[in-house]
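S.K.: got a predicted model here, sequence first, then my questions.
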Amino acid sequence: MAQARRLVRPLDAAGLAIMLGLCLVWGFQQVAMKAMAGAADPLLQVAVRSSGSAVLVWAYSRFWRRDRWLAGLTWREGLLVGALFGVEYLFVGIGLRHVGSGLMSILLYTAPLFVAVSLHLTLREERLTGRQWIGCLLSFAGVVVIFLRPGEALRGEEGAALLLAGSLCALLAGFCWGMTTVAVRLTRLSGAPFAQTLFYQLLGGALCAWPVVLAEGRTGWAGGLDLWLLTFYQTVIVCFASYLVWFWLLQRYLASRLGAMSLLSPVFAAALGAALLREPLTPGFLLATALIVAGLVTVMLHDRRERPRLLPPR
């Protein structure tokens, strides 16, 4: 009962400040990966950070929290969410080779749409309201704008084709993230310690990324201190510390409000990408971003039911 009371607590000033900080952390991670793409392939960065953070989460759960992990989940539920997470970040790593960090983040955050529609079709208590369907249509319209707009960031037919391929990878990554959430919602992982679920995801990311990196021969690590610092940032700050803070917030504040606030992350990513990497903010991209974020906020804020588990934003 105590946990239920914490879940319906509205956001206060402290929660708002912490969430803004988390959104900045999450928004910068795609920018960091793109910035270091010349020194280390994005998929190699995924492999390294997933491996390191999986070890950190396991050690934290075992030696600090002393969680009692649910038995019998590894080869079914654990394998499923691990594979979905791994494929998601395969698409992220490959997509970042061709599109900017802002576009990647915006399309990645279509995940809540896939969650909402999937749960609407499978669970009676998760039925969408009319306003939520309007939100889904708004976000879908934003996706259409992205795929119909010309390739302003790249020149020529080959550039436009690469931009389209990268955008499709980003959208598929969002789909896989959404299906990860659905898998947790519909399986016994919904009652498992959050560190157990997070460990399965991170381990799956590493196991999926490393074979592709090795097969493609993209193992070059040409960066210096800046690459190591950004790797530390992605591994320790993003995939470990920020996710622990996220789950701490979920124990204390209204999950739908936290989820809606997390949508600031792709907005920050687009702004940081433009400021630091000079990624173009074209009218078409800005229109698509506004439609997608407005639609997602509509879906999440009009859902008064609390989800038993929200996975950490990407």
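M.R.: Yes, it's here.
S.K.: from here on, just use CA atoms for contacts and neighbour counts.
M.R.: OK.
S.K.: so Gly82, which of the three states?
M.R.: For Gly82, the secondary-structure state derived from DSSP: H, G, I helix; E, B strand; the rest coil is helix.
S.K.: that one contacts Ala206, correct?
M.R.: No. If you go by CA atoms under 8 Å, Gly82 and Ala206 don't touch, sitting 9.3 Å apart.
S.K.: all helices of the stretch 1-150 of the chain, in order?
M.R.: Using DSSP state H, counting those that start in this stretch, the helices of the stretch 1-150 of the chain run over 2-7, 13-35, 42-59, 79-95, 101-108, 111-122, 130-148.
S.K.: check which helices and strands the fourth one sits against.
M.R.: Secondary structure elements in contact with helix 79-95, counted by 3 or more CA pairs under 8 Å, 6 or more residues apart in numbering; DSSP states H and E, are helix 42-59, helix 156-186, helix 194-216.
S.K.: out of those helices, which is closest to Ala17?
M.R.: Taking CA to CA, helix 194-216 is the member of the helices and strands packed on helix 79-95 nearest to Ala17, at 23.1 Å.
S.K.: below is an additional structure, to be compared with the one above:
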Amino acid sequence: MPQARRAELDARAIILLLVCCVLWGLNQVAVKAALVEIGPLWQAGLRSAVAGLLVWLWALARGIRLFERDGSLPGGLLAGALFAAEFGCIFLGLQFTSASRMVVFLYLSPFVVALGMPWIARSERLGPRQWAGLALAFGAVAFAFAEGLAAPQGPHQWWGDAMGLAAAVFWGGTTLAIRATRLSAASAEKTLLYQLAVSALALCAAAVAAGETLPAQLSLRLLGLFGFQAVIVSFASYLVWFWLVRHYAATRLAVFTLSTPLFGLLSGALLLGEGISGRLVVALVALAIGIICVNR
């Protein structure tokens, strides 16, 4: 039986969410830095494969059964396919549109969750003040990336934007699929393993089909960047995220993900010397106000 979820986020959940969002923001920097040595599809596919192996070893060590029949296979395959489709749309879309535009379209995903969750759990319906807070939080992200939005990217920019919007739908759809199927009662380890296994197969196959080549040698720099993505982000932080999805209201969790791109900008400023603009400071303040409105 699916257990009752907490409607409000407690201090533990907020701290874990903020840590995850900071790590996901740092991950944007790690992915960007690694692209000079390895293609995006191989990068995404191989990190899913390594993280999936770690999840299996973690579950084995803790005595968590991953392969018993519990009726979660259809939901697991659906969530895994949506997870892989999200990354596929992101990487394909970036060939036609800018990273700034992709971020803004991608982080429409909390609206997908907010619109879909009442059909699954009526208790997670947002009120007018919460919708206003969600809109404010999204507006903060759009404001932070406004300068990149205006830059033209060529005649096929609309195609890249459409792929970004599709990625948002797939990301939100993954959360909804987890909550609407037998995965809602499965362990976080099993939920994550479904997505990592399916995405590893799909993305590595896409890398082969796209003609991406693997690096001839692995530098210490690449190993460090890839290790961070696979171990810290795809294994540890995603495991925490799916544990949160199992125990707390999805609509309250989704709005926190809007802080990820801003943490990415902040990480770039601190680690890559890109500078902290007044626009970013205003966006962070507006984001904080929006998150408070949704969760109070």
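M.R.: Everything's here; your move. Predicted model only: the values in this text are computed from it and were never measured.
S.K.: that older thread, I'd like the helices and strands packed on helix 79-95 of the first structure as JSON lines, with mean neighbour count and distance to Gly78 of the first structure appended.
M.R.: What follows is these, written out as JSON lines (neighbours: other CA atoms under 10 Å; distance: least, CA to CA, whole Å):
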{"stretch": "helix 42-59", "mean neighbour count": "23", "distance to Gly78 of the first structure": "13"}
{"stretch": "helix 156-186", "mean neighbour count": "21", "distance to Gly78 of the first structure": "9"}
{"stretch": "helix 194-216", "mean neighbour count": "21", "distance to Gly78 of the first structure": "5"}
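S.K.: now tabulate those helices in a markdown table and tack on distance to Arg6 of the first structure.
M.R.: Below are these laid out as a markdown table (distance: least, CA to CA, whole Å):
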| stretch | distance to Arg6 of the first structure |
| --- | --- |
| helix 42-59 | 24 |
| helix 156-186 | 20 |
| helix 194-216 | 17 |
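S.K.: between the ones you listed, which one is nearest to Phe240 of the first structure?
M.R.: helix 42-59 (5.8 Å).
S.K.: quick one: closest of the helices of the stretch 1-150 of the first structure to Leu230 of the first structure.
M.R.: Across the helices of the stretch 1-150 of the first structure, Leu230 of the first structure has its closest neighbour in helix 13-35 (6.6 Å, CA to CA).
S.K.: can you give me the angle the closest one makes with helix 79-95?
M.R.: Helix 13-35 of the first structure runs at 60 degrees relative to helix 79-95, counting by axes from the mean of the first three to the mean of the last three CA atoms, to 10 degrees.
S.K.: ok now helix 13-35 of the first structure, how far from the chain's centre?
M.R.: Offset of helix 13-35 of the first structure from its chain centre (CA atoms, centre = their mean, to the nearest Å): 12 Å.
S.K.: buried set for that helix?
M.R.: Neighbour-count burial for helix 13-35 of the first structure, counted by 16 or more other CA atoms under 10 Å, picks out 19-20, 22-35.
S.K.: repeat that for stretch 89-97 of the second structure.
M.R.: For stretch 89-97 of the second structure, burial by neighbour count (16+ other CA under 10 Å) applies to Cys89, Ile90, Phe91, Leu92, Gly93, Leu94, Phe96, Thr97.
S.K.: likewise for stretch 62-81 of the first structure?
M.R.: By 16+ other CA under 10 Å, the buried positions in stretch 62-81 of the first structure come out as Asp67, Trp69, Leu73, Glu77, Gly78, Leu79, Leu80, Val81.
S.K.: identify the residues contacting the second one.
M.R.: Taking CA atoms under 8 Å, 6 or more residues apart in numbering, we find Trp69 of the first structure in contact with Ala192, Pro193, Gln196.
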